[in-house]
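Q: build me a model from this:
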Amino acid sequence: MKTSIATVCLSGTLEEKMQACATAGFDGIEVFEADLVVSPSSPAEIKALADRLGLTLDLYQPFRDFEGVEEAQFQDNLRRLEAKFQLMQELGMDLVLVPSNAGTATVNDDAVVADQLRRAAELAQRYDVRIAYEALAWGRFVNTYWHSWELVEAADHPNLGVCLDSFHILSRDDDPARITDIPADKIFFVQLADAPDLGMDLLPWSRHHRVFPGEGSFDMVGFMAKLTETGYDGPLSLEIFNDVFRETDPVLTAADGLRSLRWIQQGARGRVTEAAAARVELATMPKIDPVETIDHVEISTDSPDECGALLGALGFRFAGQHRRKAPQLFVADGVKVVLSPTQSGGTSIASVAVQVADSAKAFARARALGAPLVSRPVTADEVRLPGVFSPGGTQLFFVDEQAASWPTEFGSDPDKLAQHSATMRLDHLNVPEAWDHFGASVLFTLAMLRMEPLEAQNVASPRGLVHSQVLESPQGGIRWNFNRVPRTYTDRAGQPVRYPGHIALAVDDLEQRAREATSAGLTVLPIPSNYYADLKARFGLDDATVTRWQELGILYDRNADGEFLHLYSETIGGLFFELVQRVGAYNDYGPGNAAVRLAAQQQHEQLTRAFGG
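A: Here you go, the predicted structure:
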């Protein structure tokens, strides 16, 4: 389907927004009136710019406070509306959005409202303009999409139709099922917006917290499926009011928005039957099976000796250095870590390689989701791993059966590496994301690997609230935790501090592993004694067990499904490791312990700096 986006979604001037939309690959835009009013460009110049950029001008919006008023007020509203029709002719536009009256409506009479809408449509017809009537979720008398359709149907004019907005429908918990009862040719426009479940009033929720489809809590794919069943084949447009989007690079925001439109169309294809007429209009992307295995993780570090020693203490063995480059391979049972030395930049997860059936198809899917390709030159006798950049900058590579021989470049036999006892496994990854691309990174990974989101959580850190979103593959083979870092994540002196990411490794006997690792030189993050006093009280644990865990730095959680024991290494640059033991069917991550860890890490960093450690 044709893609569009409202200029209100982006930061910058109208001209900059239009350039960003064209660069991202949108087909058209909605012109938000406030953007045009403050623009130095004339309507004719905006039209010419759109033509040069290859953008259509799909919708002029909004024309507020129109219907449901006394006759004298209505006549003045018609005067205002006619002026907008004349402006639209200069822009070369033929569709205007009229939202239901939320401010000046005084007449709660459907017959009067329908008559006023019909008279507006008659005026629009004289200018070859159409009106898309939209029910605002907070409209005074009209606040549901079905009510807006009943009024449009009663008005019965070819120049009048409805605009369906997913936020206004889903934020009220309205059932979109009846959308299929609206004739497709009377759905003049569709606006898409998701939102997190914040439990707040509709108006501030809408004005500040909308997000792109797939980044919130609404069933956007279900909404899109119902829309497809109507036969609608017009523009799919994003209308996102979001404070973060208004401050970030419009090119990046536009690219993230287009990705969400491709994702929602692909999702809808799986929900509707092939008989649905509009299904063929939905954008497609190469289909892959849900990804269940991480092949290896690459760590970039300016402290390779320190990182190598940490890996050794955790039980990894050095498996070889790349025959042509500096990276080294470390292996522990089935877990493979590539250590890539750098001159600067600290320590972080640089890339993640996942196992797929067909790397070319996976790469094509990533490109369809708008991911830039990673260029890593290789020689003729080296394995080429296709890869892309995620929105947050982490590189994602695809390893199929043909590429599985890559460890030979480090002098290792892949067949022997596959023969292991599996006493250590990759449990999950925890990756920090900046506030301006957190949602985009989550959506890209979810869509790319076909993962499922768990319920999001907020974790209190000493430097602000951290929003955490876990994605899991259907069979639990991959767990990937994204943390949205507070905007001002600084130390007490106000200097920027890197929020640490980490790699979690699952073991069968954490106490035994902890003793072995500390004997081998592992520095375990010290946990405050207050935590263990509280632990004993909460779970009724015996003194001997709590004392052992405190000595080893082990944290604990328990629920109806089982138990969870884990400990953290010290942080090197921006990365640390976690050892975990899951008992029974426990599938959580120790709720509450993350806040303890963040506070302990800050305390440990301060002590280390103070004593020059």
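Q: for the rest of this, base every contact and every neighbour count on C-alpha atoms.
A: Will do.
Q: mind checking how far residue 555 is from residue 538?
A: 13 Å (Cα to Cα, to the nearest Å).
Q: which one of the two has more residues nearby?
A: Between residue 555 and residue 538, counted using other Cα atoms under 10 Å, the more crowded position is residue 555 (23 against 10).
Q: between the two ends of stretch 83-99, what distance do you get?
A: 17 Å.
Q: please apply the same query to stretch 6-23.
A: Terminal-residue distance, stretch 6-23 (Cα to Cα): 15 Å.
Q: settle this for me: residue 124 is touching residue 158, isn't it.
A: No. Residue 124 is not in contact with residue 158 according to Cα atoms under 8 Å; the separation is 10.2 Å.
Q: now the second one, please; I'll put the structures next to each other:
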Amino acid sequence: MRRSIATVCLSGSLEEKLTAAAAAGFDGVEIFEPDLVVSDSSPEEIRALADRLGLSIDLYQPFRDFEGVTPDLLEANLRRARTRFEVMRRLGADTILVCSNVGTATIDSDQVSADQLHRLGDLAASYGIRVAYEALAWGTYVDDYRHSWRIVERVDHEAVGVCLDSFHILSRGHDPAAIEDIPGEKIFFVQLADAPALSMDVLSWSRHHRLFPGEGAFDLGRFVVHLARAGYDGPLSLEVFNDTFRQTDTRRTAEHALRSLVWLEDRAARLLGPTDSLSRIADVDVPTGLDYVEIKAEDTSGVEVMLDQLGLVFRGKHRTKSVRLWSAGQARIVLNEEHARDLEPHVAGVGFQVRDAAATSERARDLAVRPAARRTHAGEQRLSGFVAPSGLEVFLNGRSAGGAEPFWAEEFEHGHVASDSGVASVDHVNLAHSWEAHDEAVLFYTSVLGLEAPSATEIAGPQGLVRSQVMSNANGSVRIPMNVAPAGQTRFPEHVALRCDDVAAVARHARERGLRPLPVPANYYDDLRARFDLADDVLERLRSNDLLYDRDDRGEFRHFYTPRIGRVFFEVVERVDGYDGYGADSAPTRLAAQARLDRLVAPRSTSA
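A: A predicted model of the protein is given here:
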């Protein structure tokens, strides 16, 4: 199917929107009427620009409040429609979106609405234009696509069909299966949008919180399958009203949008089975584990001291690069000082273990993800990589050494032999994204790597609410919590969580080697006593090691944090039995403690 996007999805002028859509690879656009109204380019100039860019103008929208009205108002509406059709003829658009009446409908009669739409169809046909009638989720009398189709059946006009919008259908909980009862040739247009599961009025939900496919809670794959089975062969078009996208870089949002549509086609094609109407891309290869975490800075010596205190072992310096490897168990931390002038310590890369790195790389290319290029010398393992929306570099390792260390670790020399320090693996890597990049990052990890994205949670912190969403594989061997930094926080910290079987022992060992964990206030332990009725000796063990604690119906969670260096800090965690969370109730305590410590050490260059 052809791919289209509504100009309302993008920021900037109409000319900038068209240019970005073409550069991203879209076939066509829906022109949102206000975008044309405020443009100083004539319809003819916009048409010529679209032609030069190779874009078709698939829809002009919206035309509101037409049907279900009194006879005198109908005549006024037809005059209004005639002026729109004149503009469309100049623009080169042949389909107009007519929304079910919200503001002026006073006659609740399908036959009246059908008769009035028939007259509109006659007028539209005289201009070579088609009318796509859409049921708005908040329409006065027509708010269900099945109802709009019954009216269109009554209209019985070759120039009048339906427009199906996934948001208006799925937000109301309507079953999309009845799409298959509509003849494909009478589905004139399709608009697609995802959305988070929210409890709010549907109009506000629609106007501010739509998302691109793959970023919300709607089953858009099934929705497209129903379209294909109905025989629809027109454009799949994105219509996403979202406050974030209307403020972000136009080209980047267009690229993000196309990626979502490519992912959706692939998803639907896999559900439908062999078909010529939907495009498939390379198979997803969900990561089986974390290969390494890379921390980059001009000077990583402070991070090295902290890793040593936590029990990791220096495994050597890379034979051709200013890169050093530290490890314990299956946890590998790469410290990179290459091309890092003036950079403070930050999480710069994550390596994933996959079964087939070539297949995952092909999928990333199909989704137009930017590759990450790094110089590799002769005899060194070449890892496929690409760049996540935050700038994080993601690399894939499809070669293992039968459960032992990866082959690339052999490129590090003059280090020490690994020893058992209690740290077993990397439990999770907590990343931060700006508010404008978060939804794009969710799509990246789900579409490229096949990670799962449960609903986001919100955590109160000293600088405001922190939105957090965990990306993971099915068995939890890959966990990537992603935090949205509060507004104005440009250096929101990130951290690496190390997993062990006895966190108290690791904490004691770290103290003996000079580490001072993030201090936890006494009030926190009074709260634990009230919440969990812990024994005095248990509370004392927690307090003496600055350990935080959580418990659910499956198990327990004990953990501590280090102070941060630059934008990085570490967490050491112990999961008992089936505990699968992250101690979210303790997060405000950690955030407040970090803020206090930051104020105390602000003059030091190693902390912020």
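Q: show me where the stretch 251-400 of the first structure has its strands.
A: For the stretch 251-400 of the first structure, strands defined by DSSP state E, counting those that start in this stretch occupy the ranges 294-301, 317-321, 328-332, 335-341, 347-355, 387-389, 395-399.
Q: just name the most buried of these.
A: Comparing the strands of the stretch 251-400 of the first structure by mean neighbour count (mean count of other Cα atoms under 10 Å), strand 395-399 comes out on top with a mean of 24.
Q: what angle sits between it and strand 347-355?
A: 30 degrees (axes from the mean of the first three to the mean of the last three Cα atoms, to 10 degrees).
Q: what's strand 395-399 of the first structure aligned against in the second structure?
A: Counting by TM-score structural alignment, strand 395-399 of the first structure pairs with residues 393-397 of the second structure.
Q: mean deviation of that stretch from the first structure?
A: Following superposition, stretch 393-397 of the second structure is found to deviate from the first structure by 0.9 Å on average (mean Cα distance after the TM-score superposition for the first structure).
Q: who are the contact partners of the residue nearest to residue 269 of the first structure when sequence neighbours are not counted?
A: Spatial nearest neighbour of residue 269 of the first structure, excluding adjacent residues (Cα to Cα, 6 or more residues apart in numbering): residue 279 at 6.4 Å. Taking Cα atoms under 8 Å, 6 or more residues apart in numbering as the criterion, residue 279 of the first structure is in contact with 228, 229, 269, 272, 273.
Q: again, but for residue 443 of the first structure
A: Residue 443 of the first structure neighbours (Cα under 8 Å, 6+ apart): 214, 215, 260.
Q: what helix or strand is it located in?
A: helix 438-449 (DSSP states H and E).
Q: any idea how far that helix is from the chain center?
A: Relative to the chain's own centre, helix 438-449 of the first structure is displaced by 5 Å; criterion: Cα atoms, centre = their mean, to the nearest Å.
Q: element containing residue 89 of the second structure, please.
A: Going by DSSP H and E, residue 89 of the second structure is in helix 71-91.
Q: that helix against the first structure, how far on average?
A: Mean for helix 71-91 of the second structure is 1.0 Å (mean Cα distance after the TM-score superposition for the first structure).
Q: let's see if you can find the most crowded of the contacts of residue 279 of the first structure.
A: Going by other Cα under 10 Å, residue 228 tops the contacts of residue 279 of the first structure with 27 neighbours.
Q: what's the distance between it and residue 9 of the first structure?
A: 24 Å.
Q: which position in the first structure aligns with residue 591 of the second structure?
A: Match for residue 591 of the second structure (TM-score structural alignment): residue 598.
Q: secondary structure class for its match?
A: Here residue 598 of the first structure is helix, with the state taken from DSSP: H, G, I helix; E, B strand; the rest coil.
Q: what's the neighbour count on it?
A: 18.
Q: and for residue 585 of the first structure?
A: 12.
Q: aligned partner of it in the second structure?
A: Taking TM-score structural alignment for the superposition, residue 585 of the first structure sits opposite residue 578 in the second structure.
Q: for the nearest residue to residue 165 of the first structure once chain neighbours are set aside, what are its contacts?
A: Counting by Cα to Cα, 6+ apart, residue 165 of the first structure lies nearest to residue 191, which is 4.6 Å off, once chain neighbours are set aside. Applying Cα under 8 Å, 6+ apart, we find residue 191 of the first structure in contact with 163, 164, 165, 166, 236, 237, 238, 239.
Q: one more: residue 205 of the first structure?
A: Contacts of residue 205 of the first structure (Cα under 8 Å, 6+ apart): residue 198.
Q: how about 7 Å then?
A: Listed by Cα atoms under 7 Å, 6 or more residues apart in numbering, residue 205 of the first structure has no contact partners.
Q: how close does it get to residue 507 of the first structure?
A: With Cα to Cα as the criterion, residue 205 of the first structure and residue 507 of the first structure are 43 Å apart.
Q: before we move on, what about residue 411 of the first structure?
A: Residue 411 of the first structure sits 27 Å away from residue 507 of the first structure, going by Cα to Cα.
Q: equivalent analysis for residue 400 of the first structure, please.
A: 27 Å.
Q: do the same with residue 612 of the first structure
A: To residue 507 of the first structure, residue 612 of the first structure is 33 Å away according to Cα to Cα.
Q: neighbour count for these two, which is higher?
A: The neighbour count for residue 612 of the first structure versus residue 507, taken as other Cα under 10 Å, is higher for residue 507 (21 against 7).
Q: can you list contacts of the following helix or strand past the helix holding residue 89 of the second structure?
A: Remark: after helix 71-91 of the second structure, the chain's next helix or strand is strand 95-99, criterion DSSP H and E. For strand 95-99 of the second structure, contacts defined as Cα under 7 Å, 6+ apart pick out 58-65, 129-136.
Q: now strand 95-99 of the second structure on the first structure. Mean distance?
A: Once fitted to the first structure, strand 95-99 of the second structure is off its aligned match by 0.5 Å on average (mean Cα distance after the TM-score superposition for the first structure).
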